[in-house]
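using only what follows, build the 3D model:
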Amino acid sequence: MKRLALIIGLLVLTSAAFAQVATPATQLKFMTPGYWVVGNCPDAKSGAGADILADGRIVYFFENEAELVSGNYVTTTIYGTKFMVNAMSIWPAVLTVGKTYKVATERGPDNYGANPTDVTISGKGWDQVDLTLVLGGGISPPAGDAEMGMKIWFGNRLYQPALVEKGDPFIVSANPTIKVDLSVNEPHTLSDNVSDYTIILDPQSTSPKTYQMEASFVTSKTLASATELIRALSLKYTVTEPLTDGLHTFAVSAKTAASGGIQASMTKYATVEVMGGPLRLVGTPLTFPSPYSIPRHGTVTIQYGLSADANIEIYVIGVDGTRIKHFILPAATEGGSAGINKVTWDGTTDQGYKAGNAIYVGTIVARDEGRLLGKFKLTIVN
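Sure thing, here's the model as predicted:
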């Protein structure tokens, strides 16, 4: 400590004369050769009693979160348990006497670090701040900004904004089930606070509605190795109050875990349509590939759109009127969901043999009403 005091004394002699050269007088400009923030960061003990060393950890000096993210910060390395950083290196930011700045360490691979600690610039040439290593403390390196991934599903269909932008409506039921898949790049983690995840209906309207998330809505988590820190998670929420007919926009937001009080956030928007009215097909049903070859293609896809969730039956009928295949498709599953449905078939009939070469007729029926919704043609050429 005597050695540190001696060094500080020498630095003060070389810096103090410049500390008052400022316009206005409370600002220390970049031409000042040095203004030193020094400190101590003691080693710590883990819960299991292992030594958590401060030596070699990176210390950050910065004004606030926004400046840190913008790259206006300066770093130094802890030697033993001591560190010294030239605060004037934060230029082009202005170092202001009487203003409070932050000092913190990176969160290390051991998940220990020192959270941002205040230091107020006195103008005397140096100031001291002491740090404490804690589990989960510290900040993530600004150079490695958090990159969050988000996928939004309505029922079993992935929302695809590019198709909506082209003018293709994304049709959903009046009570859609929304699933959100989230991830974040290392070393960042997702927030474990469920209130950091929100779904807002029609946020730009005069009466937006926020759906409150609960812990029970989390359906899965992926944790960082040997920790409780979340790398990825999935949420599922079913809208209980029916949506009105027409277009609606959902704003889905999520945040990362706080790194020394700093959180990254992401918001994505999904514009969907509730069609209303009687159940009906949207567009013309089709099959592909066409013609279909069982040995060459393996499976055929029957694609059609529904205006709402519904219990659906499909019948595939031969030229002689014989029913060769019957599909029962529950509401809100593939085949019974509002929007595009894709039902696959491997060509095996209900009698257990492969369908032969022929042109077949398919019928799509609303099961609860016993009402024919539409037909399609299926050509098999083996």
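
can we go C-alpha only for contacts and neighbour counts from here?
Noted.

what is the neighbour count of residue 123?
For residue 123, the neighbour count with other C-alpha atoms under 10 Å is 20.

which residues touch it?
Residues near residue 123 by C-alpha atoms under 8 Å, 6 or more residues apart in numbering: 16, 19-20, 97-98.

assumed residue 287 was part of a strand.
Yes. Assessed by DSSP: H, G, I helix; E, B strand; the rest coil, residue 287 belongs to a strand.

so how far is residue 162 from the closest residue to it other than its chain neighbours?
Nearest non-adjacent residue to residue 287, counting by C-alpha to C-alpha, 6 or more residues apart in numbering: residue 302, 4.6 Å away. Applying C-alpha to C-alpha, to the nearest Å, the value for residue 302 to residue 162 is 23 Å.

so between these two, which is more surrounded?
residue 302 (21 against 9).

ends of stretch 85-98, what's the gap?
In stretch 85-98, first residue to last residue: 18 Å (C-alpha to C-alpha).

ok, residue 329 - contacts?
Residues near residue 329 by C-alpha under 8 Å, 6+ apart: 311-313, 335-336.

whoops, residue 244 was the one
Per C-alpha under 8 Å, 6+ apart, neighbours of residue 244: 174, 274.

this one next, for a side-by-side:
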Amino acid sequence: MRRETKQLNSFKIALIAGLLVTMAFLLPARAQHVYLGMYWIAGSVSAPAGVATANRQVIFYRDNPDNGYADDIVGTAGLSGRDNQFMLNAYQDSRLAIAPGKYHLAVVRGEDGYGADPVELSVTGLGYDVLAANLVLAPSTGVTTIAARPEPQPGEPGGPAIVGAPPIFTDITFGNRKYQPGLVARGQAYVIAQQPRITARATSAFGIDTSQLLMVLNEGKADARTFNIAAANITQSSGPTSAPTGVSFVYDFYQEKEPRLPEGQQNITFRATNIYGPTYEVCTVTVAGGEPRLIGVPLAFPSPVKLTTDREVVLQYTLSQDLNIEISLFDVSGRVVKKFSFEARAEGAAAGVNKVIWDLKTDQGGIVSSGIYVFTIVDRTNNKLLGKGKLTCLP
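Model (predicted):
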């Protein structure tokens, strides 16, 4: 009894070690294949004097090997790596369903006429099972014919890999503007609010793990912060519920009551994953602190405006933060010809670049006359002039 217990414990140790080693090979840092599960079956084979057990084929099946089987080689050439022992993964054959119940183990009859007839093994569902009694080799016994297994399908052990890819991020916006990495690469600051409203979309034909959607501020640094994308943040989802192929989400720092982002240049990393591994997109942004102000000089384009051909003009300026803004256009006599008013965070009043389109009509409804116009940009809340721009209209 003590010997059997010692042998059983030895098998358990071998099984656990085999499981860990196998997982180390099948689960790389960035997975590129899909693998089925593992369920280990182990045991020992004994033989009469003068008969070798090494390199015998042990098969595991339910009722008939033709309906699916798993196998291993006895001895050091097999998975067990030990004399007179075997250890096989029951999931080798996709035709063989693994569930708690009665299965069979046998040794295929060799060229010397020795094999072992089938014996029952109860699969418990614990992840591994050990045959209590040895398979005993005897003449004229054992399974005599085994049909070849079908070629493994993509994703099955020994089969070709399923080709796929991690998700990608598209349409990342801060406030009202799409993030433009090309401009940042050329040295232009991409200014955002201290409590921005961020939207993004992740897509993959191979599904997305929504539990792993997140954003990280200054990843890898001491002040790093992680923002998990919850179900409430998801605004649109397409494809299967369990693994959608497209997910759009919004994360509003103001609505989430998140602390203000620190001033200066920051990196915000978007992360997503699926069975093919993780992906990420890094956005380099600038948070402008201090007093409300314009960054740079206001512009108007086209410039000059040709009233006979042009139907609108764009007033462009960059705000350091979200502000309530009023724009007034004056003619050379100082008369106001047009006014605009924008609420904070809307186009025209959001941190970063703003573009206000004017249809060249005055507040009275007529087309503006040719001449030179000055427009002012005012912080309406503090009644503070932030800056001025100039516009020329030609006949």
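
please report how far residue 96 of the first structure lies from residue 102 of the first structure.
From residue 96 of the first structure to residue 102 of the first structure the distance is 13 Å (C-alpha to C-alpha).

ditto for residue 248 of the first structure
Residue 248 of the first structure is 43 Å from residue 102 of the first structure, by C-alpha to C-alpha.

now do residue 73 of the first structure
Taken as C-alpha to C-alpha, the span from residue 73 of the first structure to residue 102 of the first structure is 10 Å.

what's the overlap in contacts for those two?
With C-alpha under 8 Å, 6+ apart, residue 73 of the first structure and residue 102 have common neighbours 60-63.

what secondary structure does residue 242 of the first structure sit in?
Residue 242 of the first structure ends up coil, using three-state DSSP.

wait, it touches residue 175, no?
Yes. Under the criterion of C-alpha atoms under 8 Å, residue 242 of the first structure makes contact with residue 175 at 5.2 Å.

so which of these two has more stuff around it?
The residue with more neighbours, out of residue 242 of the first structure and residue 175, is residue 175; 16 against 11, by other C-alpha under 10 Å.

is that one in a helix, a strand, or coil?
coil.

translate it into the numbering of the second structure.
By TM-score structural alignment, residue 175 of the first structure lines up with residue 195 in the second structure.

residue contacts, that match?
252-254, 258-261.

so residue 73 and residue 102 of the first structure - more neighbours on which side?
In terms of neighbours (other C-alpha under 10 Å), residue 73 is the more surrounded of residue 73 of the first structure and residue 102; the figures are 23 against 19.

the residue nearest to the more buried one when sequence neighbours are not counted and residue 68 of the first structure, how far apart?
Leaving out its chain neighbours, the residue that sits closest to residue 73 of the first structure by C-alpha to C-alpha, 6+ apart is residue 62, at 4.7 Å. Separation of residue 62 of the first structure from residue 68 of the first structure (C-alpha to C-alpha): 6 Å.

cool, residue 331 of the first structure as well?
50 Å.

give me the more crowded residue out of these two.
The neighbour count for residue 331 of the first structure versus residue 68, taken as other C-alpha under 10 Å, is higher for residue 68 (19 against 16).

what range in the second structure does stretch 300-319 of the first structure sit on?
Under TM-score structural alignment, the match for stretch 300-319 of the first structure is residues 313-332.
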